[in-house]
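Q: pasting the structure only:
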């Protein structure tokens, strides 16, 4: 009884420090908004970072943010909690910060987003049948590894035979110069899906397998392969995903608390600000502050504003295009809004779960997307409960989940960006951790001494 009480007290203490850490993180976001975004991007399009503070509004934004953080757990128990922490970093923090510091921003997108994420978390707690234990896939782990390895080798071969290799580029200043040329040669028909899966799912899966089995020579070869794919596609996310997966492995494999994460993020923001203030280095702050945090929040407000005064899409752009009529049939919605926000520019305004759902069907679209994503997380939680390490499942899916959160429509994320394929691979490989017919409950790292 004493050990249970002591563990409970330690958990609550960790939760409190996590909340305080996120408050510190939020305050550093606010400082970066005033000292960097307002200074450099006040007149920038499509997002103008106006700085107009009302004390009551600002305190309200802080209260909403702190209340949201109370649902987080400092212990990384399941994929749902990891996802909610990630959402707090990349969406709730910047959204509430921008709402508190910019009087032109309405409160509705903040309320919709917070409510949607809480619904995702609620649905993800629903248990689902563990079909893989009852109907195991013969040699599932070997099949998952073989599919991934063949897919990686395919992309090397296709890069050569398609002629896309002629546009290979490692200069980050020219990433937009050759991207369209490469896509025209590489992404032919259904191959466009397969290519995305290779460097967003299959290589990341093989990296996780290497980390699990401590095969560091193979890990090095896979990192070289991913570096090649970055030079081939000129997409920065291709370069970042392996290191993000490795960071998840390093942290969750070794630490039983998420408490240090918001403090570390606050320090990162401070370093970026100091480089800008002291050394006049703008590029680091542009990526670490504007692009990582405030572009998704700013575009959330923009999308809500557009579809508050324009008709909703109702999936006429892709899924129901054959059964629809009107202005959105077959239209690329991100490019439509990109042209609307910056007339004449050939750009896309990408957006994630909540604004994309709102664009499709208003509040009903947000509810639908939240329930679907919650069910996906429930599947991932089931895989973890059955024996798969939390770090393995989180590292495999953190890229697609980040995309679903801030960069793409949910259906597009499930298909094109590989979230669905990641779930399938994890489902196949899960039998690597537990014998068929056996359901194993993972014991949190901090409680292993009680086993």
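A: Here it is on my side, so go on. Not measured: the values here are computed from a predicted model.

Q: going forward, measure contacts and count neighbours with C-alpha atoms only.
A: Will do.

Q: Touching, residue 403 and residue 415? I think so.
A: No: contact status for residue 403 versus residue 415: not in contact, 11.9 Å apart, counting by CA atoms under 8 Å.

Q: Give me the more crowded residue out of these two.
A: residue 403 (23 against 15; other CA atoms under 10 Å).

Q: downstream neighbour of the helix ranked longest in the chain in the secondary structure list?
A: Ranked by number of residues, the top helix in the chain under DSSP state H is helix 353-385. From helix 353-385 onward toward the C-terminus, using DSSP states H and E, the following helix or strand is helix 390-406.

Q: try this one side by side with the last:
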């Protein structure tokens, strides 16, 4: 945090028709992802938060195979977000409704609750920058969210809201960080043998890293994800933590250089979920490539606030 500077944004030469290209790519990615989920799940959907893990265990392997292992995640966290942000920017009610339908369908077919985070975060950041004192609004909103979760739990006698927000957001990541530290202090480091250096090092465990920790906690079927700091320790001890911290500093400063103040709500909405994933539930390189952080940064280069007019005969569309 201390080495991340609030630098003045730089003027990057925009790619011609960058916004149009990104909107079309986002729309195509959303449609292809939904069609793939429909075909691989046979039309089965999940409507209850308590059933999402059963749904994912039944259809996750087929739905996320091949290129869809990347595309699905990019669509959840980047492309669906861009399409909704653009719809809000246009203030087009029909487009906003369609965007909401897309995100709800992605949740219903995939069972990934993170797809619904986009709805809350986008609306939060969209209205946040109406106010001048954003820091105070963020703090008040945080405590209000915690209070609402506790109230809902008491009223409905169900801890699902407290579990999703309080436990999953605040307690679980911290607990898993120390669990990784405890385990890999006494066992072999991975040395990126499960990813970029697998050609040079032999992976030392029979299970994936997340399931190794799940088994260590007494739940062999649980994938215990953690953020980039604990993951860095699992890879190469203190050297891994230091390396990932340096990479994180570079990424944060690149974002600060590219982000434009007049599109602050847009960039905050688009970057928040990949960055949250980086800090709470994924390795650095996995977040960069699989969870869309690199895609989000590339979008900073291409997206612009210009208005474009597309004409198809008498049909006229403003983008």
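A: Received it, and whenever you're ready, just let me know what you need. No experiment lies behind these values; they were computed from the predicted model shown.

Q: Let me see the TM-score of these two.
A: Once superposed, the chains reach a TM-score of 0.87 (TM-score structural alignment, normalised by the length of structure 2), with 307 aligned residues with a CA RMSD of 2.4 Å.

Q: so how far is the longest helix of structure 1 off the chain centroid?
A: 13 Å (CA atoms, centre = their mean, to the nearest Å).

Q: Just tell me what residue 194 of structure 1 corresponds to in structure 2.
A: The alignment partner of residue 194 of structure 1 in structure 2, by TM-score structural alignment, is residue 71.

Q: Show me what the helix or strand hosting that match is packed against.
A: Residue 71 of structure 2 is part of helix 68-74 when elements are defined by DSSP H and E. Packed against helix 68-74 of structure 2, as judged by 3 or more CA pairs under 8 Å, 6 or more residues apart in numbering; DSSP states H and E, are the following elements: helix 18-41.

Q: Any buried residues in the helix it packs on, and which?
A: 18-20, 22-23, 26-27, 29-30, 32-34, 36-38, 40-41 (16 or more other CA atoms under 10 Å).

Q: what's it in contact with?
A: For helix 18-41 of structure 2, the external contacting residues (CA atoms under 8 Å, 6 or more residues apart in numbering) are 43-44, 59, 62-63, 68, 71-72, 75, 79-80, 82-83, 86, 102, 105-106, 109-110, 299, 302-306, 308, 319.

Q: Turn the buried ones among those residues into a named PyMOL selection, would you?
A: Entered in PyMOL, the line below selects the buried ones among those, by 16+ other CA under 10 Å:
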select buried, resi 59+62+63+68+71+72+75+79+80+82+83+86+102+105+106+109+110+299+302+303+304+319
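
Q: ok, now which ones touch the spatially most central residue of structure 1?
A: Closest to where the C-alpha atoms of structure 1 average out (CA atoms, centre = their mean) is residue 402, at 0.5 Å. The contact partners of residue 402 of structure 1, taken as CA under 8 Å, 6+ apart, are residue 86.

Q: now it: how far from residue 83 of structure 1?
A: Residue 402 of structure 1 is 8 Å from residue 83 of structure 1, where distance means CA to CA, to the nearest Å.

Q: Same check on residue 218 of structure 1?
A: 29 Å.

Q: next one: residue 142 of structure 1
A: 28 Å.

Q: before we move on, what about residue 211 of structure 1?
A: 21 Å.

Q: Quick check: the aligned residue for residue 290 of structure 2 in structure 1?
A: Match for residue 290 of structure 2 (TM-score structural alignment): residue 416.
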